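Undergrad: quick one, what's the 3D model for this:
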Amino acid sequence: MKNIKPYPTEDELPPIKTVNEVDFSAKYSYADYLRFEFEERLEIIKGYIFRMSPAPSRIHQGVLTNIFGPIYNILKGKPCHVYTAPFDVRLAKKTQKDKEIFTVVQPDLVVICDQSKLDKRGCIGAPDIVVEILSPGNSKKELISKYEVYEEAGVKEYWIISPEDKTFFRYLLDDQGKFQPTKLLTEGEKVTTPILPGFTLILEEVFQD
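TA: Predicted coordinates for the structure are as follows:
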């Protein structure tokens, strides 16, 4: 009688080599995400796969650089860290087990002040600041879902920046764990945050091409 190899356990499932093997109607965990071997970047939000935009435009990358620079400079010698995509942020709920994490995102920029949240894979838990720079590829469903998971995870500040409209919008987490919207800002205005004492973001410089 032939030896019959048992069905592989979840830890032994084969790699997913092409994006064509992904079932966009199915639910995935971070354990599944680790099986992806293709180059296309995907995010998992509440278990569902979202395609990320193609290579960001030059304008997008310019805005990202103009935000990263001032934050990086103010953080020199301080415990907070700033990272830009691709950088995995795992928003775990009840457990940190890979197979039970159903949201893995790659924001354009994050600031993390709790070093215990950092590991060799990226960040597990809510960053202090999350920055998303809008592009034509962002869907309304994606933006709504990200708002919900960032609020639920406890992200203190969620910045949304539109290079096309040259606007800056921010949600602040209140004492009840709910996001509160702030004034829409644009060129000629400045941004400060208690998370980064001494930091000032000059929006005219952010949108400068």
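Undergrad: only C-alpha atoms from now on, for both contacts and neighbour counts.
TA: OK.
Undergrad: all helices of this protein, in order?
TA: For the chain, the helices defined by DSSP state H occupy 30-33, 58-75, 140-153, 203-206.
Undergrad: spatially central, which residue of this protein would that be?
TA: Nearest to the geometric centre of the chain sits residue 107, at 2.6 Å (C-alpha atoms, centre = their mean).
Undergrad: about what we covered before: closest one to residue 88 among the helices of the chain?
TA: Put simply, out of these the one that sits nearest residue 88 is helix 30-33, at 10.3 Å, with distance taken as C-alpha to C-alpha.
Undergrad: which residue packs closest to residue 121, ignoring adjacent ones?
TA: Beyond its immediate neighbours in the sequence, the residue positioned closest to residue 121 (C-alpha to C-alpha, 6 or more residues apart in numbering) is residue 88, lying 6.9 Å away.
Undergrad: what residues does the one you found make contact with?
TA: The contact partners of residue 88, by C-alpha atoms under 8 Å, 6 or more residues apart in numbering, come to 104, 105, 106, 121, 122, 123.
Undergrad: among those, find me the one that's closest to residue 115.
TA: The shortest separation between residue 115 and any of the contacts of residue 88 is 9.1 Å, and it belongs to residue 123 (by C-alpha to C-alpha).
Undergrad: that closest one contacts residue 84, correct?
TA: No. When contacts are counted by C-alpha atoms under 8 Å, residue 123 is not listed as touching residue 84 (11.9 Å).
Undergrad: please provide the structure for the following sequence as well, for comparison with the first:
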Amino acid sequence: MSTVLEAPERDAVEHDRTAFNLAVWDKIVANPEFAAMAYRFETDEHGQIIMSPPPAPSHGNQQSKISRLLWSVPAQGEVVSECPISTRKGVKAADVAWCSLEIWKESKGRSCLLRAPEICVEVLSPSNTRSEIHEKKELYFDAGAKEVWLCAESGQMNFFSPSGSLERSEICPEFPKKV
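TA: Below you'll find the predicted structure:
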């Protein structure tokens, strides 16, 4: 599969990763055929679409619990589910994210966030591989995330900073270790 961009528009933005990701994502979001599909979308570094089936209801339940708890973060910010983030390897969608008002405002009117929110959360599914989750974690950190949280199917939370594993979140220390 090739990128959703045609040669002239691809050539105009290919030298700028963020502009390239935004151009690809804008086309995907604007396509009514994609909007009608029940799939989740991300892209790779070449602008190719990666589709995956919708997750199980338990996955969405974990996302909802995490979202509700994140609204209690003391600092002002926004909680976003299925949050599209421009990374060096395409647009990746964090299951849940918390971002400061600064990041939220800089991405206003955009189809995806220009940099990663401070907290990116992945709710793990049986189909996730360790290498896939490790890569997403690294991509979020490369894009500016301060913490990446992983939620196991059991609800067990694991917290990470760019330097490694954390006992608990430093941004939201009251967040429970299990949801």
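Undergrad: tabulate the helices of the first structure (a markdown table), appending mean neighbour count and distance to residue 196 of the first structure.
TA: Written out in a markdown table, the entries for these read as follows (neighbours: other C-alpha atoms under 10 Å; distance: least, C-alpha to C-alpha, whole Å):
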| stretch | mean neighbour count | distance to residue 196 of the first structure |
| --- | --- | --- |
| helix 30-33 | 20 | 31 |
| helix 58-75 | 16 | 8 |
| helix 140-153 | 15 | 19 |
| helix 203-206 | 18 | 16 |
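Undergrad: turn these into JSON lines, columns for distance to residue 160 of the first structure.
TA: Rendered in JSON lines, the data for the helices of the first structure read as follows (distance: least, C-alpha to C-alpha, whole Å):
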{"stretch": "helix 30-33", "distance to residue 160 of the first structure": "25"}
{"stretch": "helix 58-75", "distance to residue 160 of the first structure": "12"}
{"stretch": "helix 140-153", "distance to residue 160 of the first structure": "10"}
{"stretch": "helix 203-206", "distance to residue 160 of the first structure": "13"}
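Undergrad: nearest to residue 8 of the first structure among those would be which one?
TA: With C-alpha to C-alpha as the measure, helix 30-33 is the member of the helices of the first structure nearest residue 8 of the first structure (13.8 Å).
Undergrad: how close does that closest one sit to the second structure?
TA: After superposition onto the second structure, helix 30-33 of the first structure lies on average 3.0 Å away from the residues it aligns with, using mean C-alpha distance after the TM-score superposition for the first structure.
Undergrad: how far is that helix from where the chain is centred?
TA: Relative to its chain's centre, helix 30-33 of the first structure lies at 16 Å (C-alpha atoms, centre = their mean, to the nearest Å).
Undergrad: what residues are up against residue 147 of the second structure?
TA: Residue 147 of the second structure makes contact with 118, 119, 120, 141, 159, 160, 161, 162, 169, 171 under the criterion C-alpha under 8 Å, 6+ apart.
Undergrad: quick one: buried ones out of these?
TA: Buried members of the contacts of residue 147 of the second structure, scored by 16 or more other C-alpha atoms under 10 Å, are 118, 119, 120, 141, 159, 160, 161, 162, 169.
Undergrad: would you point out the most distant pair within those?
TA: 141 and 169 (14.8 Å).
Undergrad: rewinding a little: and which of the buried ones among the contacts of residue 147 of the second structure is nearest to residue 41 of the second structure?
TA: For residue 41 of the second structure, the nearest member of these is residue 120. The distance, counting by C-alpha to C-alpha, is 16.9 Å.
Undergrad: surely the closest one is in contact with residue 92?
TA: No. Checked against C-alpha under 8 Å, the pair residue 120 of the second structure and residue 92 is beyond contact range at 10.7 Å.
Undergrad: circling back: compare residue 123 and residue 84 of the first structure (neighbour count), which wins?
TA: Neighbours of residue 123 of the first structure and residue 84, each counted by other C-alpha atoms under 10 Å, are more numerous for residue 123; the result is 22 against 16.
Undergrad: mind listing what that one touches?
TA: For residue 123 of the first structure, counting by C-alpha under 8 Å, 6+ apart, the contacting residues are 87, 88, 89, 90, 117.
Undergrad: which residues sit in contact with the first one?
TA: What that stands for is residue 87 of the first structure. The neighbourhood of residue 87 of the first structure, defined by C-alpha under 8 Å, 6+ apart, consists of 106, 107, 122, 123.
Undergrad: and the second one, how close does it get to residue 82 of the first structure?
TA: Just to be clear, that refers to residue 107 of the first structure. Here the criterion is C-alpha to C-alpha, to the nearest Å. By it, residue 107 of the first structure lies 11 Å from residue 82 of the first structure.
Undergrad: residue 94 of the second structure contacts residue 87, correct?
TA: No. Residue 94 of the second structure sits out of contact with residue 87 when judged by C-alpha under 8 Å, with a separation of 11.4 Å.
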